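Colleague: quick one, fold the following:
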Amino acid sequence: MKTDNRILLQTISSYYQVELSFFNHLHDLGLLEIEIMEQSPYIHENQMHNLERMIRLHNELNVNPEGIDVVFNLLQKIDHLQKELIATNNRLRLFEN
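Modeller: Now for the predicted structure:
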């Protein structure tokens, strides 16, 4: 199987000095998609940005995986509300002109 655009979790684990169980916990919470290829766990490279944020929350602020889930859900809601506000402001400008 090809592993293009996928990163071995063991590599990430050693680089960031985080246990593999942390990634499994994030996967169980639905925050991380893990693909098993050739009997090894991989993640797609497009998940790295969010994963790095999760690792920083965990290491620097001592946030557990459940807390990370809460933080990311709140960030998604904020992002959705900001997009909604921009769309509403754009519609309002149409009526003002």
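
Colleague: drop to CA atoms for contacts and neighbour counts, all remaining ones
Modeller: Noted.

Colleague: ok, longest helix in the protein?
Modeller: helix 65-96 (DSSP state H).

Colleague: can I take it that residue 36 is in a strand?
Modeller: Yes: checked against DSSP: H, G, I helix; E, B strand; the rest coil, residue 36 lies within a strand.

Colleague: residue contacts, it?
Modeller: Residue 36 sits next to residue 42 when contact means C-alpha atoms under 8 Å, 6 or more residues apart in numbering.

Colleague: now it: how far from residue 49?
Modeller: Note on residue 36: its distance to residue 49, by C-alpha to C-alpha, to the nearest Å, is 20 Å.

Colleague: another for comparison:
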Amino acid sequence: MQQEEYVSVTEFCNGHSISTTVISQLNEFGLVRVIQRSDSLYIPMEELPKAEKILRLHTDLNINLEGVEVITRLLERIERTEEELTRLKNKLSLYE
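Modeller: A predicted model of the protein is given here:
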């Protein structure tokens, strides 16, 4: 079983000059997964690119968290659709 690596929420927030409540809110919206170990909160390493992308939408473009949630869900849906389209194209090429 592979062990997951984590980054402290405090460390992440200090590096991005944001409050830890922002990450808590992202977790409440289901946008970023946060793990609690001992008395500290951690973000899995695999979630970091997603968390940084969401932060850019929220801080750089000044989009509220509800809007970020909608945008994130739509982008995930587009990605799944593109993956399905590629899979179906590959399947179709077998019959050509």
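
Colleague: can you give the distance of the longest helix of the first structure from its chain's centre?
Modeller: Relative to its parent chain, helix 65-96 of the first structure has a centroid offset of 17 Å by C-alpha atoms, centre = their mean, to the nearest Å.

Colleague: in it, what counts as buried?
Modeller: Neighbour counts over helix 65-96 of the first structure (16 or more other C-alpha atoms under 10 Å) mark 65, 68, 69 as buried.

Colleague: surely the last one and residue 31 touch.
Modeller: Yes: judged on C-alpha atoms under 8 Å, residue 69 of the first structure makes contact with residue 31 at a distance of 7.0 Å.

Colleague: now do the shared contacts for those two.
Modeller: Joint contacts of residue 69 of the first structure and residue 31 (C-alpha under 8 Å, 6+ apart) do not exist.

Colleague: and residue 50 of the first structure, which helix or strand is it part of?
Modeller: helix 48-61 (DSSP states H and E).
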